[in-house]
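Q: Show me the folded form of this:
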Amino acid sequence: MAENTGSLRHTVAMNVTPDEKRRNDALAERIASVLHDIRVEKEFTQDQLAVRAGLSRTSLGDVEQARKAVTAQKLLQILSALDVTMSDFFRRVEQSEQM
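A: Sure thing, here's the model as predicted:
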């Protein structure tokens, strides 16, 4: 049976409190910022990283600007292309929260 993920997302979004939304938005911003910082540190352009990760430049840009939520699969593709482990990445995200 096919799942209607659009409705599921809508239902989940309706059950999020304003505080949860603010925390989720802040986390998305930190994830985007850390991804951008790592890309720049590794001296990749968005185009170069997008090709290495198998994504469009637009898709990568949306992730880096927190315009769209990043899926686990897409995050893994990007981190693999950057040669960064998931644990190292989230350690940096956590550290960015404390700054």
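Q: going forward, measure contacts and count neighbours with C-alpha atoms only.
A: Noted.
Q: tell me the centre residue of this structure?
A: Nearest to the mean C-alpha position of the chain, by C-alpha atoms, centre = their mean, lies V70 at 3.9 Å.
Q: compare with the first, here's sequence two:
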Amino acid sequence: MTSPSVKARFGSSLRKLRDERGYSQEELAERAGLHRNYVGGVERGERNVALENIIKLARALSVPPRELFANFP
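A: Here you go, the predicted model:
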């Protein structure tokens, strides 16, 4: 069995943090200055996230960027 991709693990972390805060994808996207479809694609592991967008998402969630990598060994 193969392990989830890096993009899928990152997306899972993002979704978990978003859910913990009670944000919709649309609300997180607005707080981060990103499009809601982009946030959905990131959460589904379909997008390769740029470093600048990782920082935007972390700030919107009020967490250090390393929190988005909690699913990584």
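Q: doesn't V63 make contact with the residue nearest to the centre of structure 1?
A: Yes. Applying C-alpha atoms under 8 Å, one finds V70 of structure 1 in contact with V63, separated by 6.0 Å.
Q: For the strand or helix carrying R15 of structure 2, which helices and strands make contact with it?
A: Here R15 of structure 2, judged by DSSP states H and E, is contained in helix 6-21. Using 3 or more C-alpha pairs under 8 Å, 6 or more residues apart in numbering; DSSP states H and E, the elements in contact with helix 6-21 of structure 2 are helix 36-43, helix 51-61.
Q: JSON lines for these, including distance to E27 of structure 2 and mean neighbour count?
A: Written out in JSON lines, the entries for those read as follows (distance: least, C-alpha to C-alpha, whole Å; neighbours: other C-alpha atoms under 10 Å):
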{"stretch": "helix 36-43", "distance to E27 of structure 2": "8", "mean neighbour count": "18"}
{"stretch": "helix 51-61", "distance to E27 of structure 2": "9", "mean neighbour count": "16"}
